[in-house]
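# Dropping a prediction and its sequence here:
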Amino acid sequence: MNNYPKLHNATWPGLVGKGPDSEPIIPFDSLLEMTATAEVDGVKFDGLDIGLLEPHFDLNDPDEAKKLAEKVSKYNLKVGSLVAPIWAGSAMGTADQRKIFVEMVRKSCEFGQKLKELGVRDYGVVRIDSAAGVGDWAKDPVGNTKQIVATFKEACDVAAEFGEKLAAEGEICWGAMHSWKHMVDTLEAVDRPNIGFQADMSHTFLYTLGYNAPEHRIIPEGADLHDREVVKAALKTVTDALRPWTIDFHVAQNDGSVFGSGSHDKTGRHCQATDPNGLLDISHDAGYWLRDENGNLTKAMQHICWDGCMFPNAVMENQQTWNDILAAMIKVRDAHGWGA
């Protein structure tokens, strides 16, 4: 029986793309309860990955970690990776913006350390991005990338003080991270032992189509995206380049399109696990990230997480959604998991 990697749900989809200019934010307690209630053939989620964003969390509250630990413990869940709320700053901004960026990483690492001390977090990373748009980055690609790299280095040094690793999210809307080649170049330039890559099956599939970086497109324009051999070859190219860096992994589905809601830029559309328009064979294609080029398990992540950012609230508030997601996660673990 495979009991690794542990199976996690995410809380940030209750926040990302929500708010005054979109649908209402879904309360953390609601997400926690739906996660804990999900069950498929006696199997339940093992934990949650947490977005440390207001109004779910206040990092200035010294008791916030304790309150979270008490909530998840009641449901016998663990906390895994944390999303640092770095968007009040920018890795490519002014000196003050870069300072805020690093300070948010520090606060997130401190929060993570408290959760470890409270016994509810045994694994996971702190997730970051450049907090910079592709358009702004493109005004000076060389200079802006150097600035992002310098900020990331400083953030890595701060994270190292807490024994944390930072995972740079591969998403087409973040400058210097918006293609698979840019992402590799940025990680290589940072050159710190505690930085890696966060792969999301939806976002990284868009890398193959060259959105925001047509020069790095892999699947030719006009190709049949329902041709599995075309998709598999493209995924192999991307994963061979980024797998060695991958330290955090999101299971997801994508239909080859982009989507944004609220204030969030357009990025790889997250589809429901059962979406008939999904182009990914979730359990098979997860193997490109979870196994090496020879088909051997990397065991690089002790847990994996589902990401369904910008799902409509009607979908997220339907318990069946989470049961379907859990079922897809179980299939991934059945195919690529291992025993303790």
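Happy to help now that I have it. Residues are numbered from 1 along each chain as shown.
# When you work out contacts or count neighbours from here on, use the C-alpha atoms and nothing else.
Noted.
# Next one: His336 relative to Glu229, how far apart?
21 Å (CA to CA, to the nearest Å).
# Look at those two and report which has more neighbours.
His336 (23 against 11; other CA atoms under 10 Å).
# Touching, Tyr164 and Asn194? I think so.
That one is not Tyr; residue 164 is Glu. Yes. The criterion here is CA atoms under 8 Å, and Glu164 meets it with Asn194 at 7.1 Å.
# Ile305: helix or strand, and which one exactly?
Careful, residue 305 is Cys and not Ile. Remark: Cys305 resides in strand 303-306, with elements defined by DSSP states H and E.
# next one: that strand to chain centre, how far?
9 Å (CA atoms, centre = their mean, to the nearest Å).
# Can you pick out the residue with more neighbours from Glu164 and Asn194?
Applying other CA under 10 Å to Glu164 and Asn194 shows that Glu164 carries more neighbours, namely 22 against 18.
# roughly how far apart are the more buried one and Lys67?
From Glu164 over to Lys67 (counting by CA to CA), the distance is 22 Å.
# With Val134 instead?
For Val134, the distance to Lys67 equals 37 Å [CA to CA].
# go on, Ile128?
24 Å.
# Comparing the two, which residue is more hemmed in?
For Ile128 versus Lys67, neighbours defined as other CA under 10 Å are more numerous around Ile128 (26 against 11).
# wait, Cys156 sits on Ile195?
Yes. Using CA under 8 Å, Cys156 is in contact with Ile195, at 6.7 Å.
# quick one, which of the two is more surrounded?
For Cys156 and Ile195, the more surrounded residue by other CA under 10 Å is Ile195, and the numbers stand at 29 against 24.
# The closest residue to that one other than its chain neighbours and Pro62: what is the separation?
Nearest residue to Ile195 in three dimensions, chain neighbours excluded: Leu166, at 4.8 Å (CA to CA, 6 or more residues apart in numbering). Leu166 is 23 Å from Pro62, where distance means CA to CA.
# Same drill for the two, tell me which one is more crowded.
Leu166 (31 against 11).
# Touching, that one and Asp157? I think so.
No. Contact status for Leu166 versus Asp157: not in contact, 10.1 Å apart, counting by CA under 8 Å.
# thinking again about what came up before, which residues are in contact with both of Cys156 and Ile195?
Common contact partners of Cys156 and Ile195 (CA atoms under 8 Å, 6 or more residues apart in numbering): 165-166.
# second one coming, line it up with the first:
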Amino acid sequence: MTNALFSPFSVRGLTVPNRIVMAPMTRSFSPNGVPGDNVADYYERRAAHDVGLIITEGTTVDRLGAGNDENVPMFHGDEALAGWKTICERTQAAGGKIAPQLWHTGMMRKAGTGHFPDAVTDSPSGLTHHGKAVMDAPSEADVDDMVMSFARSAKHAADLGFDAIEIHGAHGYLIDEFFWGVMNQREDRYGGDLAQRATFAADVIRECRKAVGANMPIILRFSQWKQQEFTAKLAETPAELEAFLKVFVDAGVDVLHCSQRRYQEPEFEGSTLNLAGWAKKLTGLPTITVGSVGLNSDFIGAFRGQDSGAASLDDVIERLERGEFDMVAVGRALLQDPEWASKVKAGDFDKLSDYDAKALHTLY
């Protein structure tokens, strides 16, 4: 039953040993933005137990206002990069592949927070998710530097020996704010309809490709929903989604990581395909599905201290077998149990644990 999960997968210059991806999960265990041995232990432990590709917790690019928590790791600066080099080497030595998730929190950052509290908060248009103006819109030169901040961190990832990079374009953070018409009302090349509002991310992808070279895969994580508005949808129809995703295909992205709160929910009426299924159908690119895999409730409850029971993997494996998507990202189940993938591989489904919400705030 689990053969599909444990078959190798290749994209661009990378072959991963199986289809299980560790989803990025913010934990805030890197004081002053520097990941230490405890963070290396965390990823190494999962790589040693059959996780094929680890996508790290969100790690901030070098725009000073990129982060909203001083304990979130940075992906710039000598000390932080030294920590990431150790993490990369130890994860690979344990048999895993690893990609940093490059992140800018945008307007999700409150003024006075993060690694550089005095920094200006970046945004597309200076608007909140209610469309309220709280600052001036950044100049095109500032937006261009936001683009290049991702490319600079991508270059660090290539230099440190990482296997791939993921660009965080989901969940209401900076790149996703450019996608969302409520927050992006620019009148230059970065504004317009949905496909035009994807220009910022396309520029990020192109500049990251220049930075990492021809052989390193670039993953883009995107979502319809926002933390600011769970019911938000960028694309209301498959045709709108196709036009939106084509921008990233043309820019040279390799993999689409399609974030849902619950992976099993159909994306559009009249089809059982989820978001990853539609993205693959419309673009032909490999896709990663994610959203409450192996658990019976979504992650929002975890932030309210709610536990979650283990759930069957039959459905996600059946979808993988029929080619709806190519890889399966697992979040809280792997946060709870570093041996989760090994237990699945061995068929020890009865040993898969319920999720204890307290695990969100522990090292594991």
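Nice, thanks for sending it over. Since we're looking at a predicted model, the values are computed, not measured.
# Sketch out the helices for the stretch 201-340 of the first structure, chain order is fine.
Ranges of helices within the stretch 201-340 of the first structure are 201-207, 228-242, 282-290, 313-316, 319-336, based on DSSP state H, counting those that start in this stretch.
# ditto for the stretch 1-150 of the first structure
Counting by DSSP H, counting those that start in this stretch, one finds helices in the stretch 1-150 of the first structure at the ranges 28-37, 64-74, 95-117, 134-137, 141-160.
# Can you check which of the ones you listed gets nearest to Gly80 of the first structure?
Minimum separation from Gly80 of the first structure across the helices of the stretch 1-150 of the first structure (CA to CA) falls at helix 95-117, 9.0 Å.
# Next, the angle from the closest one to helix 64-74.
Relative orientation of helix 95-117 of the first structure with respect to helix 64-74: 40 degrees, computed using axes from the mean of the first three to the mean of the last three CA atoms, to 10 degrees.
# buried residues in helix 95-117 of the first structure?
97-116 (16 or more other CA atoms under 10 Å).
# cool, and stretch 287-304 of the second structure?
Neighbour-count burial for stretch 287-304 of the second structure flags 287-299, 302 (criterion: 16+ other CA under 10 Å).
# So what touches that stretch?
By CA under 8 Å, 6+ apart, the surrounding residues in contact with stretch 287-304 of the second structure are 23, 255-264, 275-277, 279-280, 307-313, 316, 325-333, 354-355, 357, 360.
# Tell me, how many residues neighbour the nearest residue to Gly308 of the first structure once chain neighbours are set aside?
Leaving aside its sequence neighbours, Gly308 of the first structure sits nearest to His270 (CA to CA, 6+ apart; 5.4 Å). Applying other CA under 10 Å, we find 25 residues neighbouring His270 of the first structure.
# now Asp29 of the first structure
That count, for Asp29 of the first structure with other CA under 10 Å as the rule, works out to 14.
# Please tell me how far it sits from Glu54 of the first structure.
Going from Asp29 of the first structure to Glu54 of the first structure by CA to CA gives 13 Å.
# which one in the first structure is aligned with Gly77 of the second structure?
The alignment partner of Gly77 of the second structure in the first structure, by TM-score structural alignment, is Asp61.
# Next one: its match relative to Lys44 of the first structure, how far apart?
According to CA to CA, Asp61 of the first structure and Lys44 of the first structure sit 31 Å apart.
# Comparing the two, which residue is more hemmed in?
The neighbour comparison of Asp61 of the first structure against Lys44 (other CA under 10 Å) goes to Lys44, with 19 against 8.
# how about that one, what does it touch?
Here Lys44 of the first structure is in contact with 36-38, 326 (CA under 8 Å, 6+ apart).
# quick one: which of those is most hemmed in?
Among those, Leu326 has the most neighbours (other CA under 10 Å), with 25 neighbours.
# Now check the second structure for the residue matching Trp87 of the first structure.
By TM-score structural alignment, Trp87 of the first structure lines up with Thr105.
# Look up how far Met25 of the second structure lies from that match.
Plainly put, Thr105 of the second structure is 14 Å away from Met25 of the second structure if you go by CA to CA.
# Compare these two (neighbour count), which wins?
In this comparison of Thr105 of the second structure against Met25, neighbours counted by other CA under 10 Å, the higher total goes to Thr105 at 27 against 16.
# Run a quick check on the more buried one versus Asp176, I expect a contact.
No. Applying CA under 8 Å as the test, Thr105 of the second structure and Asp176 come out as separate, 9.6 Å apart.
# before we move on, the earlier item: filter the contacts of stretch 287-304 of the second structure to the buried ones?
Buried subset of the contacts of stretch 287-304 of the second structure (neighbour count, 16+ other CA under 10 Å): 23, 255-264, 275-277, 279-280, 307-308, 310-311, 316, 325-333, 354-355, 357, 360.
# As a check, name the ranges of all strands in the stretch 101-250 of the second structure.
With strands called from DSSP state E, counting those that start in this stretch, the stretch 101-250 of the second structure shows them at 165-171, 218-226.
# Measure how the longest one sits relative to strand 165-171, angle-wise.
Computed by the same axes, to 10 degrees, the angle separating strand 218-226 of the second structure from strand 165-171 equals 10 degrees.
# thinking again about what came up before, overlap of the contact sets of Asp29 and Glu54 of the first structure?
Common neighbours of Asp29 of the first structure and Glu54 (CA under 8 Å, 6+ apart) do not exist.
# before we move on, the earlier item: go through the helices of the stretch 201-340 of the first structure and name the closest to Trp174 of the first structure.
helix 201-207 (11.2 Å).
# quick one: contacts of that closest one?
With contact meaning CA under 8 Å, 6+ apart, helix 201-207 of the first structure is reached by 170-172, 178-180, 216-218, 235, 238, 250-254, 256-257, 267-270, 286.
# can you give me how far it is from the chain middle?
Distance, centroid of helix 201-207 of the first structure to centroid of chain: 11 Å (CA atoms, centre = their mean).
# That helix vs the second structure, average distance?
Compared with the second structure after the fit, helix 201-207 of the first structure shows a mean deviation of 5.8 Å (mean CA distance after the TM-score superposition for the first structure).
# from memory Val39 of the second structure sits against Ile87, does it?
Yes. Contact criterion CA under 8 Å: Val39 of the second structure and Ile87 qualify, at 7.2 Å.
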